[in-house]
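S.K.: Based on what follows, work out the 3D shape:
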Amino acid sequence: MNQVSDRLHHVFKIQSQHKWVNKVSTAEQRIEKLLKLKAVVQSREDDVVQALHADLRKDAEGARSEATPIYGEVDQALAELSNWMTPIEADPTPFIGNRAKIMPESRGVVLLFSPWNYPFALLFQPLVSIIAAGNCALVKPNELAPHVSKLAAEIINEVFDEKDVAVFEGGIDLANEMLDLPIDHIFFTGSPAVGKIIMTAAAKHLASITLELGGKNPVIVDRTADLQTSAATIAAFRNINNGQVCLCPENVWVPEEMAEEFMAIVQGTFQAMFYTDGKLNPDTNGKIIDERNYQRVKGYIDDAREKGATVICGGEGDPELRSIHPTIMTNVPENATIMSEETFGPILNIFTYKEVDEAITHIQQQPKPLALYIFTNDDDFSEMILSKTSSGGVTVNNCLMHVAVPGMPFGGVNSSGIGAYHGIYGFKELSHQRSILFM
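M.R.: As a prediction, the model looks like this:
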């Protein structure tokens, strides 16, 4: 640890000086770094597949999908970075006859922590924004995904000089030491609980922060919705990566007269997608990242059942696969632990309503989620739900898809996150908008 600590402080000192060089770097210089990053990631895609399978048992398609958005971020920067960097002329009123402009400038040295559930994409996607905005970066991959951490370190060391981007592998002790540095900006993706720790650490140095967190993403199914499509879609997205996705649907509100059919479709979808001959298919079920989290997710089910919840299907774990069976629960009481914590496992809680205001009231009383999903064929219904709720983002008649639109910001609100990124929004998030008046 002493060698790592010594190197950390040495590199931070170098980057604290070099950030002034990067501040005046041109779009061409930044793009050159990003294109090299893209090329090296492309050349290591097979290694990405192997690493993600080793850490999370992701299949090849799922693993390659972690690389795809990185390419998209680089391509968008290639096309737009010169425009993003161009100062905006501002109205100098009341100082008529003078000149004013708003100039985006880099924040400086950025500390980047990646999560373990999408350990490759959610390291390199924000790193693209960090580089595009002209910053230096200290990067810590997540130690719970050791194969991806090792690969990410190899890629970063091949692509970047450490005065621009330096990578450090380690656990909590290393993270705490990094947080003690008088950093300029911190970019963290993870849980709200750790997000609070990050925010407290940032306050010591008044560093700016981006927190990409999570929450219990609610779903409202309207009476006009196509029930077959809605239920099948929700079921499929609930078990992506064995439920370890911050955007997965969690609490589903269904009209009471439609609930039985809805759950039957969900069960059928689970069986068709994730089982073979009645057994969990390891090729379509990711594994829970480690034993502690496996027991945590299993504990949510046991706790809810003990407090009166009904397990409609699933409810058990497969210790050999380290997977949780896709689970439906109903009658989950408010005092169940799962009602107040993000699950990060394949558990779908079903609630029924007579009037949709019941669902709206419940959602309003909870912390603001990262995502909200609405299934309806009535535009007025979706607009009404939007007007009475708040969330980081929304997809209507599907799940997760809003995150794939490069022209929209991705981020949470309050307990589900602070700040947003992707495309120009990432550039703005990792820049300071400097107001300048010439007199």
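S.K.: going forward, measure contacts and count neighbours with C-alpha atoms only.
M.R.: OK.
S.K.: if we look at stretch 419-435, which residues are touching it?
M.R.: Among residues not part of stretch 419-435, those counted as contacts by CA atoms under 8 Å, 6 or more residues apart in numbering are 73, 76-77, 84, 100-107, 125-126, 129-130, 132-133, 135, 209-212, 406-413.
S.K.: Please convert the buried members of those residues into PyMOL selection syntax.
M.R.: The following PyMOL line selects those of these that are buried, judged by 16 or more other CA atoms under 10 Å:
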select buried, resi 73+76+77+84+100+101+102+103+104+105+106+107+125+126+129+130+132+133+135+209+210+211+212+406+408+409+410+411+412+413
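S.K.: What about the contacts of stretch 419-435, which are in helices?
M.R.: Filtering the contacts of stretch 419-435 for membership in helices, criterion DSSP state H, returns 73, 76, 77, 84, 125, 126, 129, 130, 132.
S.K.: What sits closest to the fourth one if chain neighbours are left out?
M.R.: Pointing back at residue 84 there. Excluding its sequence neighbours, the residue lying closest to residue 84 (CA to CA, 6 or more residues apart in numbering) is residue 424, at 6.9 Å.
S.K.: and the helix or strand hosting residue 178, what does it pack onto?
M.R.: Counting by DSSP states H and E, the element that carries residue 178 is helix 172-179. Here helix 172-179 touches helix 2-23, helix 192-205, going by 3 or more CA pairs under 8 Å, 6 or more residues apart in numbering; DSSP states H and E.
S.K.: To check against the first, give me the structure of this:
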Amino acid sequence: MLKLFQLSKYVLNLIIHKPFNFQTMQKENIDINATLIDQVFEMQKAQAIKMRMSSVNQRIILLKKLLDWIKSHQVDIRRAIHADFKKPYPEIDISEIFVVTSEIKHAINHLEAWMKPKKVSTPITMLGSSSYIHYEPKGVSLIIAPWNYPFNLALGPLVSALSAGCTAIIKPSEITPHTSALIRRLVDETFDKSQVAVFEGEIDTAQKLLEKPFDHIFFTGSPAVGKIIMKAAAENLSSVTLELGGKSPAIVDKQADLTDAATKIVWGKFVNCGQTCIAPDYVLVHQSVQIPFLEELKAQIQKMYDPSEKGIEKSKDYARIVSTKHLKRLKHLMADAELKGAQLFFGGYVNEDDNFFEPTVITNVTDEMEVLQEEIFGPILPIKPYDDIEEALGYINSKPKPLALYVFSKDEKQIQEVFKNTSSGGVVANDCVLHFLQNELPFGGVNNSGIGKAHGHFGFLAFSNEKAVLKQRIGFTASKPLFPPYGFTSKKIIQSILKWL
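M.R.: Below is the predicted model of the structure:
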């Protein structure tokens, strides 16, 4: 109705020969959107109070409605995501649809156990009392989703919000408009706006949403934008989960199975055209195996994306860069690296008409190059040799803590040394990326790479308030002898407590 009203107003202006002012209409759109945000937020505040008492079955009903819609609209989901950046359908099935459906099924199977109050032990100083932790929904939540996995990273957090009993407003990315429109359609057809709502739009929409006093904000994106989100959340003391990124390293030591390591690194790096927050951002390879490792990388890239030797650009299994803007950023990274001495080992071809950027491997990289300073978020893989593991660990520890870290080795002692002497959101031995699919593990960063954890039980906890509950008996209690006035007996008891308990 609002769009119809705006169109009618435009036509009327033409009829009576008044000049049409696009800036005025744009401002009206923003004002209308702001009004709708206010209305929906108030609706969700009221609904959130009701949902505090929601049962396991009531929450499961909502999760099943979401699951049923996804199952019956898989073709629509594939088409929307493919339209945004030509992501191959099998990649969509695994990295977008399956990730969400498995998260829903996991929540349905475990929600009753998650919601049960957790009893805690009673110390001797609290004799006569009982205590437990009650998990209550935080309330109204905001989910700000990125463009790189636009379906998965919008609906995964929604599963956690619904499991915890929260209402949710989703702000999908404007960079992937087809997927954003599909998410809006999904929500409109599945939920009442008082439960879940979607607001599309650009920065103005996000800013207006961030002005509201949400009970929890779940953001996935870059560390730079994460800082902006955290500042906005501080104005209302909203709790946050920040799923950020950073430069996730991979270590290939001299005892690694080079074919196995190259196969997994190629897949982890170039899936989704490298636009993955936990993709290997650079590889530290032992100098004694650098040359054979590079040859294995080349062989595996060709095996996955050019088996018929017709060119990777013709492969149906390779996605595209999401926008011209991001393609230009990647071209700049390559130009900067080559200007400062990097050597192109493989790839480098770019077709701007199709946002195609070939899988690219570069060597002879140094810290003066931007490819080793900022998160690449694209199909450029720098290779940096090292002499001993202490050098590799020192290099990693000199950088901000990454979202993920990967180590490839047959030596368990070496693997444990990496695990114990580095800090990262997650760490994987002899594989890449797969920890994201393990719903029993917490997913998230540390410091620069994120705050808070997601997935499964950890996502449920992110959207829940762990409320402390203590029940005390009526009459005499262990604490009453400590009440004033503080006579000889009470002082002796207090001294005993300090000494022995």
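S.K.: Where does the helix or strand that the helix holding residue 178 of the first structure is followed by end up in the second structure?
M.R.: Past helix 172-179 of the first structure, heading to the C-terminal end, the next element that is a helix or strand (DSSP H and E) is strand 185-189. Using TM-score structural alignment, the residues of the second structure aligned to strand 185-189 of the first structure are 216-220.
S.K.: Give me the mean distance between that stretch and the first structure.
M.R.: Following superposition, stretch 216-220 of the second structure is found to deviate from the first structure by 0.5 Å on average (mean CA distance after the TM-score superposition for the first structure).
S.K.: what do we get in the second structure for the residue nearest to residue 84 of the first structure?
M.R.: Under the alignment (TM-score structural alignment), residue 424 of the first structure pairs with residue 457 of the second structure.
S.K.: next one: residue 176 of the first structure
M.R.: Taking TM-score structural alignment as the alignment basis, one finds that residue 176 of the first structure is matched in the second structure by residue 207.
S.K.: what do you get for residue 233 of the first structure?
M.R.: When the second structure is aligned by TM-score structural alignment, the residue opposite residue 233 of the first structure is residue 264.
S.K.: burial measure for its match, as a count.
M.R.: Residue 264 of the second structure: 18 surrounding residues under other CA atoms under 10 Å.
S.K.: Please report how far it lies from residue 25 of the second structure.
M.R.: For residue 264 of the second structure, the distance to residue 25 of the second structure (CA to CA, to the nearest Å) stands at 51 Å.
S.K.: what do you get for residue 31 of the second structure?
M.R.: Residue 31 of the second structure is 10 Å from residue 25 of the second structure, by CA to CA.
S.K.: ok so, going back, name the residues that touch the helix holding residue 178 of the first structure?
M.R.: 5, 8, 111, 140, 198, 201, 202.
S.K.: again with stretch 322-342 of the first structure
M.R.: Under CA under 8 Å, 6+ apart, the answer for stretch 322-342 of the first structure is 214-216, 239, 242, 263, 270, 280, 285-288, 290-291, 294, 297-298, 300-301, 303-304, 307-318, 345-351.
S.K.: In the second structure, what stretch matches it?
M.R.: Counting by TM-score structural alignment, stretch 322-342 of the first structure pairs with residues 355-375 of the second structure.
S.K.: How many residues are close by the residue nearest to residue 84 of the first structure?
M.R.: By the other CA under 10 Å criterion, the neighbourhood of residue 424 of the first structure contains 23 residues.
S.K.: which element is it on?
M.R.: Secondary structure assigned from DSSP H and E places residue 424 of the first structure in helix 423-429.
S.K.: Perfect, that will be all.
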